[in-house]
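1. A predicted structure for the sequence below; I have some questions about it.
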Amino acid sequence: MKHPLFIKLFALAAVTLLLLIGLALISDVVHDRQRYRSLTAQSVADSLAGPQTLMGPLIHSACVESWDEETGKGDERRMVERRREFLLTAMPEQLKLRSGAAMEERARGVHKVNTFNLKAHITAEWGSLASLQPQSTVKNSRMHCGAPIVMMAVGDARGIRTAQLTLGEQALPLKPGTFHPTYSRGLHAALPEAVRGKADGLTATLDLELVGTERIAIVPLGGNTEVQMTSSWPHPSFAGRFLPSEREVKPDGFSAQWRLSSLATTAQADIAGGSRVCVSGYDDASAPGEYAPGGATPRDCADSFSVAFVDPVNPYTLSDRATKYGLLFIALTFVAVGLFELMKKLRVHPVQYLLVGSALCSFFLLLVSLSEHLPFGAAYGIAAAACVLLLGYYASHILGSLARGLPLGAGVALLYGLLYVLLQLEQTALVVGSIALFLVLAAVMVLTRKVNWYGLAQGGGASPAARMPKTQPLPTPSEAA
């Protein structure tokens, strides 16, 4: 063969292409498992209750203003009744919520979903209820209003386990629904007509037990809103328009506190105007809330804040991130084998490169399959150990000795260790990976600094200076004679 190096490089390129196809198939498997996990979460939410949003308590009253209006001319004149329907609302001046969330794990097959059982004690205080007094907009109109209703809206009413409402010292019977045109899911109680326009205010307390899936959001409706939340879950994700003013996260759980003023939020005006509730999702994504249309923008949404009970060691997310390093793994391992082949003057067949790359690809498939049944760290260790042992054993044969196979196996083990560190890092993964790649490149350049690449392309390994003919000294006159 005239150019064996180019033929070898072409064969290795074909092998790499085949391995890339294998990595793409493995990545598709990971994405499929992620989709199945999402379907599992949706299945649990469909059977139990979905993510929850708490909004209220608030008082509203539906009113109708009607009046007679003359239309037509001459003999065709007649009186027509006109109507205007509107909703009066009274937001609490003080809103306090004390809650504790106990976590419960639900599963469908190998997929697990975090659900919570929230027990909340809510106190709402209203000052003057003058906002419940209807104001006429047409002279001599007739006004009719329904009974004032105190309501509490939730994201998924199926999650309500128990609820008890007390107005002052009097317990009020609760009924399903809210009679609100926008926020229909929840519970309500009818108030006596005497509270309309009451000047000395009103105080209501609500004890609520609510279950849901993965996330709880709260709308700060009070003139001053105070929320305290505790849970045994050690990995909360705080999101929404407001972060906690105080929080403490420990291995055995977290506690958080929000203190908000109506000067800092437009939630009261948003809810009074019928704005939708949109909840910022977890995993850095924005998801429509329970009442939000799919195309809602932040301007269309009422203010809220939320806590997501996320799993920081999501095996599918970590497996997907690991698979993205697959090409780098293959390239570095091929470089290591090529260096042995070059420095020790060995010959490694492209099929052997293909087998080495296939072993590297199998690691990612082992990782995602084992992590469904074992903790991610244990699954990673088992998959990495199996591949390192296999590659070390195989390399000792293709490279001619155990002394050459062991360093290659150790190098692959180092790569797996580096990958595990990168998977645990979030903010510094890029800089650590860049430095490691630079060090690998520097090591390759140092080891190959004396290689005659032109000689390799021509089938020889000598340097150009070594192959140049030596200059012969000119003969002396006596030698010439």
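-> On my side now, so go ahead. Because the structure is predicted, anything quoted here is derived from the model rather than measured.

2. from here on, contacts and neighbour counts on C-alpha atoms
-> OK.

3. separation between residue 42 and residue 190?
-> Residue 42 sits 34 Å away from residue 190, going by CA to CA, to the nearest Å.

4. and here is the other one:
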Amino acid sequence: MTTNQSFFQSNTAKIIMVGLLTLVLLIPLQYVKSLISERAHRQEGVINEINNQWGSDIYFCGPILKVPYTTYTETKVTDEKTKKVSISRTVHTKYAYFFPEKLNIDSNVETKPLHRNNYETTVFNSEMNLKGNFIQPDFTDAEIAEKDIQWEKATVVIRTNNNLKSIDGAINIKLNNKEYSFEPVYEENSRSLLTSLETKAIKSIDIAKSITEFNMNISYKGSEELSIAPIGKVTQATVSSNWHTPSFGGNFIPGDKKITDKGFTASWNISQLNRPFTQQSFGVLPTVRKYSFGVKFLIPVDEYQQNERATKYGFLVIGLTFLIFFLIQSFSKINIHIFQYTMIGLALIMFYTLLISITEHSSFQLAYIIAGVSVVVMIGLYSISILKGIKFPLFIAISLSALYTFIYVIIQLENYALLVGSIGLFLILGAVMFVSRKIDWNNTHKINS
């Protein structure tokens, strides 16, 4: 006697249950993604703490010549009794700022990694040498009389990070071979993220009648980024470092650069014509940080980012693995219970927890190999008990290995990740269509009883 299969024994019902299980497994996969985000956030917090203790990103603007001058405000005052009008005169002191005519900067940056627990960041020591000159300050455009210029109170100013502990040692400047030291200036009610350092009055130099040559050195302890403001009428800068993966940022890219496995050298040549501010300013020192240039010292591929990219393919891995088991089940007529599909799906998700936990104690590549081999072996051995043979489990192990290798290649690629991924998925879809073409989806066969 023969009877037709019930709906729940049909291929349609089985594929619906497997599809629903795949969607259910997205829940623990999402928890894994949350775990990676949490660990990445913790890494960011630890790195920020290390960087703040060592020294934050570096910004340098200077040297700048600062010359005070006197202005007057006149107001009319009327006597209520006599009705006479008199003029009240108030004296104010303002400041004029003059940028260098020539500014040559040579910076050598020595980077090194710092570790705390499982986390790593890159810090550096920067030795910066600056040379150049100031021409005679010109107050003509501001229509300020010579008698109102306070030449004897002129100083030199530099602007840098608010975090002064980044500065290593004292800062001195030589003006026409006479040395002056910088001191921090307290700026009341300042909301700026920058701090001014200023010399005492340079009374011994006649800046009004001669070109003033300067030479100064400054040492910084910093992290992540070094940026410099191009305030010279002609600014020439060179940055060299042992860091082999620099990222050049800011408003200007280097005109000449050389990058090797041992480090890099980059040079900039910036004219006054390349930026939208003049060589002098009256009243307020302009903010020029957004026109700065520099280099970032960042680890190019963060391991948590690689883990996050790997989990994005979790749905693909689960779906394709279930599809392989379903096709084998359809051809071999071996019944695979939904519980067994669940165990296989959980093993696939364990790959990502193994990956992130091992990555924190080794490289991403080694962690990927260990996690991948572990999951492939586990599912392969489990398949032997399910499929009662070695042929199909061996095929499953090879297919999983190829899939994990394909995903690893995509993760490592940047410019061609989308192209390679799209071609790979297209080929996988073609293979599935070819293999599944002989499956009896109508379930016309009978079951003998």
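-> Right, received. Where do you want to start? These numbers were taken from a predicted model, which means no experiment stands behind them.

5. any idea what the TM-score is?
-> Superposed pair, TM-score by TM-score structural alignment, normalised by the length of structure 2: 0.88. Supporting alignment: 434 aligned residues with a CA RMSD of 2.8 Å.

6. residue 75 of structure 2 looks like it's in a strand, true?
-> Yes - counting by DSSP: H, G, I helix; E, B strand; the rest coil, residue 75 of structure 2 is located in a strand.

7. what's near enough to touch the aligned partner of it in structure 1?
-> Using TM-score structural alignment, the equivalent of residue 75 of structure 2 in structure 1 is residue 69. Contacts for residue 69 of structure 1 (CA atoms under 8 Å, 6 or more residues apart in numbering) come out as 79, 80, 81, 82.

8. the second one and residue 70 touch, don't they?
-> Pointing back at residue 80 of structure 1 there. Yes - using CA atoms under 8 Å as the test, residue 80 of structure 1 is close enough to residue 70 to be in contact (6.1 Å).

9. which non-adjacent residue is nearest the residue nearest the centre of structure 2?
-> Among the residues of structure 2, the one closest to the centroid is residue 298, at 6.4 Å (CA atoms, centre = their mean). Leaving out its chain neighbours, the residue that sits closest to residue 298 of structure 2 by CA to CA, 6 or more residues apart in numbering is residue 224, at 5.7 Å.

10. now the helices for structure 2?
-> Here structure 2 has its helices, by DSSP state H, at 11-24, 26-54, 303-311, 314-332, 338-359, 364-387, 391-412, 417-435.

11. and of those helices, who's closest to residue 211 of structure 2?
-> Minimum separation from residue 211 of structure 2 across these (CA to CA) falls at helix 26-54, 38.6 Å.

12. where do the strands sit along the stretch 51-200 of structure 2?
-> Per DSSP state E, counting those that start in this stretch, the stretch 51-200 of structure 2 carries strands over the ranges 58-78, 85-98, 102-116, 119-134, 155-161, 172-175, 178-181, 183-185, 194-198.

13. got a list of what residue 85 of structure 2 touches?
-> By CA under 8 Å, 6+ apart, residue 85 of structure 2 lies in contact with 76, 77, 78, 79.

14. was I right about residue 330 of structure 2 contacting residue 437?
-> No - using CA under 8 Å, residue 330 of structure 2 is not in contact with residue 437; the gap is 11.6 Å.

15. the two: who's more crowded?
-> Shown here are residue 330 of structure 2 and residue 437; by other CA atoms under 10 Å, residue 330 has more neighbours (18 against 9).

16. which position in structure 1 aligns with the more buried one?
-> Here residue 330 of structure 2 is matched to residue 342 in structure 1, going by TM-score structural alignment.

17. then residue 202 of structure 2?
-> Using TM-score structural alignment, residue 202 of structure 2 lines up with residue 192 in structure 1.

18. neighbours of its match, just the number please.
-> 10.

19. the one 3 residues further on too?
-> Neighbours of residue 195 of structure 1 under the rule other CA under 10 Å: 17.

20. now it, nearest residue through space, not along the chain?
-> Leaving aside its chain neighbours, residue 195 of structure 1 sits nearest to residue 129 (7.4 Å; criterion: CA to CA, 6+ apart).

21. spit out the contact partners of the one you found.
-> Residue 129 of structure 1 touches 90, 195, 196, 197, 198, 199, 201, counting by CA under 8 Å, 6+ apart.

22. tell me the most packed of those, by neighbour count.
-> Neighbour-wise, the contacts of residue 129 of structure 1 (other CA under 10 Å) top out at residue 90, 21 neighbours.

23. distance-wise, check the match of residue 330 of structure 2 relative to residue 52 of structure 1.
-> Distance from residue 342 of structure 1 to residue 52 of structure 1, by CA to CA: 63 Å.

24. please apply the same query to residue 310 of structure 1.
-> From residue 310 of structure 1 to residue 52 of structure 1 the distance is 15 Å (CA to CA).

25. equivalent analysis for residue 29 of structure 1, please.
-> Taking CA to CA, one finds residue 29 of structure 1 at 31 Å from residue 52 of structure 1.

26. what does the residue nearest to residue 195 of structure 1 correspond to in structure 2?
-> Using TM-score structural alignment, the partner of residue 129 of structure 1 in structure 2 is residue 137.

27. can you check residue 329 of structure 1 too?
-> Under TM-score structural alignment, residue 329 of structure 1 pairs with residue 317 in structure 2.

28. next one: residue 438 of structure 1
-> The alignment partner of residue 438 of structure 1 in structure 2, by TM-score structural alignment, is residue 426.

29. now residue 371 of structure 1
-> Using TM-score structural alignment, residue 371 of structure 1 pairs with residue 359 in structure 2.
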